[in-house]
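J.: sharing a model that was predicted from the sequence below.
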Amino acid sequence: MKKLIAIVVAALVFLFFQFVCPVPTGLERTAMSAVGILLACIILWVTEALPFIVTVVLIFLLIPLTGILPYASTETQASVFNSSSLLVPIYCLFVFTVSGAVMSTPIPYRVASAALKFAGNSTTKLIIGFSVATSVLSMFVSDLAASAIFIGIGLSIVEANGGIKGKSGLAKALTVSVAAAAAIGGIGTPIGNSLNILCMTLVETYMGVRVTFLAWCAVNIPLALVVSVISGFWCSKVFKIEEIKPEALSVVSAKLADYGKMTVIEIKLIVWFVIAFGLMIMSTWFPQINSMLVAFAFTVIAFVPGINLLSKEQYYKNIPWEIIMMIIGVQALATGLVGTGVAAWFVNTVLAGASAWPLLLVVLVMCFITMILHICIPVGPPTVSVAVPLMIALAATTGVNGAVIACIGGILGGVTTWLPIDSIMMICYEKGWISMAEWLKKAWFPTVVLCVLSALYLPAMTGLMGY
């Protein structure tokens, strides 16, 4: 019944904007149609009244029917389906190849073992070490996989230490810090989260600004590491953490030490990845080495006989088709919002006078709006579909560079710790070691720090990178 109600509400919202809502001066009815489709899809995504993929199919149906975009066109950006709309989803197949290959090896457990050695018997160092280790792993594999690995290892320490659900401060601190670090680490590299490459593509498409692979890494890896450390330190202090018994650490450390020397498949994976990563960085200076083509080529190479980094079954298991389809749908929605002029109208109406604001204030507003949107829309791609077109429109009057917009979209469109309803937060929260009330009181801090630091840091750092 709840799903049916959500579908009816979504339909009424769409019909209101399609037929009833007054059209502001300077806009056409198609602009209202675009808003109606966006809001209806957000309702369906958030409530999961329809499968995510079916909602995306609805986008492809409604955009041509309402006249926002033609079904097909030879011009880039001029239709629902065009060649550029497939680049990001195909690139994602490389991202999931990396994630699947890494997760099929002992590499994540070796990283966890290094974090335990760093921590010793210090609870503060343990939480910070796990935060940084989760963050680093999340830069190269899916955020969900990184959080699942490290929360599992972390809670095994708590259980070996005799921790009690609802009372163990160590468990609470690890639950929040690992979840936050998994999301934050994903912003570090373009392959850390599919939203990153989506935002880079949107900015290049609509602003003509190419954010290179190296530039993204140079800007966002330091930010991710710093915020992960701050987040871990915060969690180690706001929760009342019990001491860790040496034997509890010994039990877990012994399990992690069982993997021995690096295997042949691990060595092949590292060589494969270093070459691919190196070529993507080289694309900064040699445009002929297109990072997309590198991703496509190395996806194929991963399955060449003799290399075989992962099996077909492992690969298929690691492809979240819902996310890939949502990204395709989001690109179509963004095209509609920008093309109909509704994003520019909203900015010029609601944020009138922004052109006179200091740059720092403009960027802070962009960060704040994206953060609030992600709290309200706990799914990354829909958040980006709203935030990035608005920021692009705001940039047209304020002069904010495209690299800042791409980074804000990837960072705050991909990270929110306010509520444990984002899938990354949920995978840790649902273990049952922390209450909703305590999460609400203490888990907000990493996102706020990320928001403020992004506003202060991104304009300066992207400026140094030449944007």
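T.: Received the coordinates, thanks. Just so it is clear, the structure is predicted and the values come from calculations on it, not from any experiment. Numbering: from 1, shown residues only.
J.: C-alpha only now, for contacts and for neighbours.
T.: Fine.
J.: how far away is A354 from T397?
T.: Going from A354 to T397 by CA to CA, to the nearest Å gives 7 Å.
J.: biggest helix in this protein by residues?
T.: In the chain, ranked by residue count with DSSP state H as the criterion, the top helix is helix 213-238.
J.: that helix: which residues count as buried?
T.: Neighbour-count burial for helix 213-238, counted by 16 or more other CA atoms under 10 Å, picks out 213-221, 223-236.
J.: stretch 236-250 now?
T.: For stretch 236-250, the neighbour count (16+ other CA under 10 Å) marks S236, F239, I241, I244, A248, L249 as buried.
J.: and the nearest residue to I327 once chain neighbours are set aside, how many residues sit next to it?
T.: Spatial nearest neighbour of I327, excluding adjacent residues (CA to CA, 6 or more residues apart in numbering): P381 at 6.2 Å. P381 has 27 neighbouring residues, counting by other CA atoms under 10 Å.
J.: residues in contact with P381?
T.: Taking CA atoms under 8 Å, 6 or more residues apart in numbering, we find P381 in contact with L195, I323, M326, I327, V330, G413.
J.: use this one as the comparison:
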Amino acid sequence: MSIQKTTSSLKGCIIALAAFFLILFLPVADSLSSEGHRLMALTVACLILWVTEALPIPVTSILAIGGQALVGSATLRQASSNFISPVFFFVLAMFVFAAVVRETKLDSRFAQWLLSKSGTDTRKILLAFMIGTAVVSSVMSDVPACALWMALGLGILQQENLKPGSSNFGKVLMLGITIAAFIGGIATPAGSSINIMGLVMLADLGGGEVPFLKWMAIGIPMVVLLIPISWFVLLKFFPPEISNISENPGEKDPSKEPFSTGQKKVMVIFGTVIILWILSNWYPKALDVTMIALIGSVVFFLPGIGVSTWKEVSKGIGWDILLMIGAVSSIGLASRDTGLATWVVSSIFDGAGGISVLWLIIAISTFTVLIHFVVPIGPVVNAVMIPPIVALAIAIGQPPILLALPVIFTASCAFLLPLDAVALITYSKGYYRMTDMLWPGLVISVFWVIILTALMLVVVPWLGLVP
């Protein structure tokens, strides 16, 4: 480890420790339990460690579980019980799906096919990349979707000899891939671990359940509207310096070759899983979304199917993400049990009962966008926001779904600065600076809030999700 990295980690640990003891020794608020007060100190310390990465993310996640027992905000049995949730297993299953799709090269096949339709016009290529990223991200984690299309994009930029930091086309292409990955991830509950985690937290906190198909009725219109808007905004901020590329990579399209046996098997299994997910809208008890994902992931390894091996698949499983999701879920439920969530609501949203639902949704969505400046990790945003918002809704007599869904959707709206793991994938290539994302990201975020608010007020009641 470099001296600079060691120094940065040490600073993060010192800040987290100082914040922990500062909060711990402050007077306990009259309306907050002592357990909730101690949990707040632990939560703030863990947030600082997660955001600064002063400790490895999995290590902080382990600390979040053991720390609850250490400070007396929950027993170890309670903390560990809250750690294991359906979200953990759903995300594990989706890592398996993503690994199998990559290994059989189905993702590359789709990408090359889409590029073959775009021609050599750089504006159309950008749109093709954004559509492709969004489609892949709608059924896979944002990270592999972004990584796949970035690799294809880098091939084009190197082909045209476009250097990092000096090419507007390189800048807009890398930004477009990142933003489209975030947007595409909200199309279906399976598009991001953030979605499933938020929905499970909402249900666990007594806020109600959102079926797979009804989520799609909100998510797909958002994606369909936001992708062209984002494409237009990015081109206005960073018009490409070249109008055409010399060679369309889609001309070397492997999708023109016959499907392999492995690809056919994966398509049949994945297609069946998606159909069952949709059918779960009518049969929620018999067709649990997580159960379907788990069984589908097992089918890949059955004798006679065997499209991959566990040794290969396990290489692509993000155990650090799984540990963080479990830890965040545990802290979120503990904040409910100790009264911390209710106290946060009464402190921040005091008087919100007199505000119209329209402005409440706008305020909550906007706050969730802005909180990414200090909490750039989607699952953590859910943990910080959902418990108090559900408590707020109950306190003021509003349906929790109406106020909590904007949080879950907007937890993926993380393109003001490249601080999220998805954005860091493209940012690391040097084609855009950190501030290059801010202004177009801000404009797109405004459209995100407007569109989401309209859907919350029009589509959610029509779907019967609120009385």
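T.: Perfect, I can see it now. Please read all numbers here as calculations on a predicted model, not as lab measurements.
J.: one step back: how big's the offset between the longest helix of structure 1 and structure 2?
T.: Compared with structure 2 after the fit, helix 213-238 of structure 1 shows a mean deviation of 1.7 Å (mean CA distance after the TM-score superposition for structure 1).
J.: against which helices or strands is that helix packed?
T.: When contacts are defined as 3 or more CA pairs under 8 Å, 6 or more residues apart in numbering; DSSP states H and E, helix 213-238 of structure 1 sits against helix 123-138, helix 169-185, helix 264-282, helix 445-464.
J.: just name the most buried of those helices.
T.: helix 169-185 (a mean of 31; mean count of other CA atoms under 10 Å).
J.: average offset between it and structure 2?
T.: Compared with structure 2 after fitting, helix 169-185 of structure 1 has a mean deviation of 0.9 Å; criterion: mean CA distance after the TM-score superposition for structure 1.
J.: so how far is that helix from its chain's centroid?
T.: Taking CA atoms, centre = their mean, to the nearest Å, one finds the center of helix 169-185 of structure 1 at 16 Å from the center of the full chain.
J.: that one vs helix 123-138, what angle?
T.: Here helix 169-185 of structure 1 points in a direction 30 degrees away from that of helix 123-138 (axes from the mean of the first three to the mean of the last three CA atoms, to 10 degrees).
J.: what residues are up against the closest residue to K105 of structure 2 other than its chain neighbours?
T.: Among residues not flanking K105 of structure 2 along the chain, Q263 sits closest, at 7.7 Å (CA to CA, 6+ apart). By CA under 8 Å, 6+ apart, the contact set of Q263 of structure 2 is V101, T104, K105, L106.
J.: with distance to G36 of structure 2 and secondary structure added, can I get these in CSV?
T.: Below are the contacts of Q263 of structure 2 laid out as CSV (distance: CA to CA, whole Å; DSSP: H, G, I helix; E, B strand; the rest coil):
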residue, distance to G36 of structure 2, secondary structure
V101, 44, helix
T104, 49, coil
K105, 49, coil
L106, 48, helix
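J.: so can I have JSON lines of the residues you listed showing distance to V28 of structure 2?
T.: Supplementary listing: the contacts of Q263 of structure 2 in JSON lines, determined by distance: CA to CA, whole Å:
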{"residue": "V101", "distance to V28 of structure 2": "52"}
{"residue": "T104", "distance to V28 of structure 2": "57"}
{"residue": "K105", "distance to V28 of structure 2": "56"}
{"residue": "L106", "distance to V28 of structure 2": "56"}
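J.: in contact with the closest residue to N193 of structure 1 other than its chain neighbours, which residues?
T.: What sits nearest to N193 of structure 1 in space, not counting adjacent residues and going by CA to CA, 6+ apart, is G186, at 5.2 Å. Counting by CA under 8 Å, 6+ apart, G186 of structure 1 makes contact with S135, S138, M139, F140, S142, D143, G192, N193, G414.
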